Each structure stands twice: as C-alpha cells, then as structure tokens.
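Novice: No sequence on hand, only this structure:
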C-alpha cells in the first residue's frame, strides 16, 4: 500500500536530492546523444567504404554492442578497460566520465544503424543528379544525402535519446550519483522504498515525456518547413 502522505513528505523535503540526480541523468543522456551521434556517423560512413578490414571491424563492434547487456559493457569499461587506458595515458577519469564513455560506445552502435538506415532511404537517383551537377561524392554526401538522412532518422534518434535516459539508471550499479542511485540510497535510509522509487519513476517520466514532446514539435516544424519550400 502506497503511503501518499509519506510520499509527499519525501518529495517536499528531499526534492533537491532528486533534482540533482535527475540533472546527472539528463547530463549523461545529452552528452551520450551528442557524441554517440558523432560516433554513429563515423561508423556508418566507414561501413559504406570499400575498406574491408574496417568494415569487418565496425560490423564486429556493432554486433558485440547489440549482443551484450549494457550493464556488462559498463562494468568492463569502468573496472577494466578505461582504468587501464587512463593509467597508460597518465590521466585520471571520474566514474561519471567512464560511465559516459561506456554509454557513448553503446549508443554509437545503435546510432550507426539508425544513420545507415536513413542514408539507405535516400533515392540513389539524387546522388546521380548531384554528380551531373559536378558535385564530388563527398559533397553529395554532405549537402544532399546527409541532410535528408538526418530528417528521416530523427524519430529513431529521438527514441534512442529517450532510451538512454532510462538506461542510464544502470549506472547506479557502479556508484554514479544519478537519479536511481540517489533514490536507492534514500530508500535504504528512510525505509519507504516504494514511495521513494515512485518519485524517481515520476521524474523519469517527466524527463522522457518532455524530450518526446520537444522532438515531436521539432519534427512538425521541419515538416512544415519542407512543405513551404
């Protein structure tokens, strides 16, 4: 049975902690989407190249990421690969940075597939038309194919953003002070686990709903812009 009076008490007295955790969650997601999109674009373009070893390497990367749990990937990165790399380079990495890198590597594989699908959806005739106008293959990709591919891929990229917000909750397992970690820590001291986690769930919903709404508005605006041309 949910104790709503206790839920309100927790929310009204500990909301700064929840907001801090939600801020870290949103930060993780935004950085991941930005750099994951860049990584995904690079991987998608490499897979379109004619260099077989690089194609195989990118295919193996995508297959590994899609075939293993995010938690396992994060544990490998945070407790194995990244500390070793940081030691070799003589630098220090916080757990937040390492978790962000793990999320970026994970998201990059999915973004690569999304971008590849967007590129493949563009009519090949447009590339041929661009070539007749004197555009190089690089210029065709940059000015003709990619702008349209991004529009096609935008809904799927938005879904990936929402997925990252939710999947970032896994980072509590390695001690990053994101929303789930803060809620779990609070619940372990106040012993109102359901009420505390319900507040966390509501905050996740607010974040994902806000992102989804903003992306939908952006898509509609882009469609109106296309029709006005």
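Specialist: Noted; the coordinates are in hand. Being a predicted model, the structure only gives us computed values, none of them experimental. Residues are numbered from 1 along each chain as shown.
Novice: switch to C-alpha atoms for all contacts and neighbour counts from now on
Specialist: Will do.
Novice: Show me where this protein has its helices.
Specialist: 4-48, 52-67, 70-76, 82-89, 95-120, 124-132, 137-140, 146-167, 179-190, 193-228 (DSSP state H).
Novice: could you dump the ones you listed to a markdown table with distance to residue 173 and mean neighbour count?
Specialist: Below are those laid out as a markdown table (distance: least, C-alpha to C-alpha, whole Å; neighbours: other C-alpha atoms under 10 Å):
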| stretch | distance to residue 173 | mean neighbour count |
| --- | --- | --- |
| helix 4-48 | 14 | 18 |
| helix 52-67 | 19 | 15 |
| helix 70-76 | 8 | 17 |
| helix 82-89 | 17 | 13 |
| helix 95-120 | 11 | 22 |
| helix 124-132 | 46 | 13 |
| helix 137-140 | 43 | 14 |
| helix 146-167 | 12 | 18 |
| helix 179-190 | 8 | 18 |
| helix 193-228 | 16 | 15 |
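Novice: before we go on, here's another structure to hold up against the first:
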C-alpha cells in the first residue's frame, strides 16, 4: 500500500479521532461530578434519594451502553405526545448517553473509595476539632480520590474505546471513517491506522493518569 494512499485516508480519520477525543472530554468532565453526586445520593439517609441512586446505578450498569445509545437516539422520539420534543442531534444524544452511563460506573468507584477509608480518620478529625464540612473536604475527599484514581484511569481508557459505539448511531467518529475506507478500497489498512490512533489516545491518557498518581502519592 502506497504512502500516498495512507496520507489520503489520514485526513478524514484524524477528523474522526478529533470527534472521538471531544466526546471523551465532554463525557469525562460531566460524568465524574455526576457520579460523585450519585455516590452522595446512594449514601444519603433520605431513603427515597438513596433508592433512586441505587436504582439508577443498577439500571445503567445492568443494560448495555449500545442499547442506551439506541434508545436515546431512536427511542426517545417515538414516545407518545412528547417524542417530537426529544429529537436530539446525534452527537448531543451520544454525549448524553455516555455521560449518563459512565456516571453510574464512577459512582460505584467513588463509593468504593469512601468505603476504603478507615473510620479512624473520621474520629481523628473530630478530635482535631474539624467540623463535618472540613472533615469531608480536607480529609475524606482527598483520600477517596487517591484511592479511586487507578479505577478512574481504567474506566477512562474504557470510555475512549467505547466511543467506537458511535458507529452504530451514525456519528462520524474514527471507526466510521476507517470502515468507510475499508468498504471503498477493499483493504484492511484503515483498520490498522485506526488501531494506531486509538492506541495513541489511550497511551496519552494512561501517561496522564500515571503522572496524577505520582502526584497524589508523593506530593
């Protein structure tokens, strides 16, 4: 396969990779705080809120992300009466699906981080005269994020790979352009290039989280 051919397919595939990265950034920035709020809801002493949190997490983790994307893109418009108001741009719908889905996973990660903190930390904070807000923000949350960071990093890498599901709802991301080139030119080279681009994105993300882990552990 000539270098000219590789160069010719790189431009659309890089555009697809750009959309992949944009979706990832939107999803990660929105789903992490939403996941933390869900963790607080699950741990709430207000029973209806706690039940809602548990139910939401079970629903999102118990059904495939692809099914959720298909429902948001194609199912919501079919709801009687209000369906016509729920027609979303496909990229917006995909972002919404990823945010809602990954928030449930991050909620469980943060809940695990909180459970891993020794109860003595709360008692020590009380002895030092810290109020509940100070204990939470200065003692508990920093430890929770440090404990949860490896799992957050792993889930973030998974999120990058899951962006390939956008192909199923006709959003022109990286895999879409690779598949188009394969069908048009009868060669598997575009798949190899797509794989290299995915690896480059995930490697960059992995190095970033490794840097964060070193900061949390040694600073």
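Specialist: Received it, and whenever you're ready, just let me know what you need. Quick caveat: nothing in here was measured; it's all calculated off a predicted structure.
Novice: What value does the TM-score take for this pair?
Specialist: Scored against TM-score structural alignment, normalised by the length of structure 2, the superposed chains reach a TM-score of 0.91; 218 aligned residues with a C-alpha RMSD of 2.1 Å.
Novice: What does residue 99 of structure 2 correspond to in structure 1?
Specialist: Residue 99 of structure 2 maps onto residue 104 in structure 1, with residues paired by TM-score structural alignment.
Novice: Distance check, its match against residue 178 of structure 1.
Specialist: According to C-alpha to C-alpha, to the nearest Å, residue 104 of structure 1 and residue 178 of structure 1 sit 16 Å apart.
Novice: that older thread, list the residues that contact the match of residue 99 of structure 2.
Specialist: 31, 32, 33, 35, 36, 39 (C-alpha atoms under 8 Å, 6 or more residues apart in numbering).
Novice: can we see that at 7 Å?
Specialist: Residues in contact with residue 104 of structure 1 (C-alpha atoms under 7 Å, 6 or more residues apart in numbering) are 32, 35, 36.
Novice: which non-adjacent residue is nearest the aligned partner of the second one in structure 2?
Specialist: This points to residue 35 of structure 1. Correspondence of residue 35 of structure 1 to structure 2, assessed by TM-score structural alignment: residue 30. In this structure, residue 30 of structure 2 finds its nearest non-sequential neighbour in residue 99, 6.3 Å apart by C-alpha to C-alpha, 6 or more residues apart in numbering.
Novice: Looking at structure 2, name the residue matched to residue 191 of structure 1.
Specialist: Using TM-score structural alignment, the equivalent of residue 191 of structure 1 in structure 2 is residue 186.
Novice: Can you tell me what residue 90 of structure 2 aligns to in structure 1?
Specialist: By TM-score structural alignment, residue 90 of structure 2 lines up with residue 95.
Novice: how much space is there between the residue nearest to its match when sequence neighbours are not counted and residue 169 of structure 1?
Specialist: Nearest-residue entry for residue 95 of structure 1: residue 176, 6.5 Å, with adjacent residues in sequence omitted and distances by C-alpha to C-alpha, 6+ apart. Separation of residue 176 of structure 1 from residue 169 of structure 1 (C-alpha to C-alpha) stands at 9 Å.
Novice: Equivalent analysis for residue 30 of structure 1, please.
Specialist: In terms of C-alpha to C-alpha, residue 30 of structure 1 sits 14 Å off from residue 169 of structure 1.
Novice: what's the counterpart of residue 80 of structure 1 in structure 2?
Specialist: Under TM-score structural alignment, residue 80 of structure 1 pairs with residue 75 in structure 2.
Novice: That's all I had, so thanks and see you.
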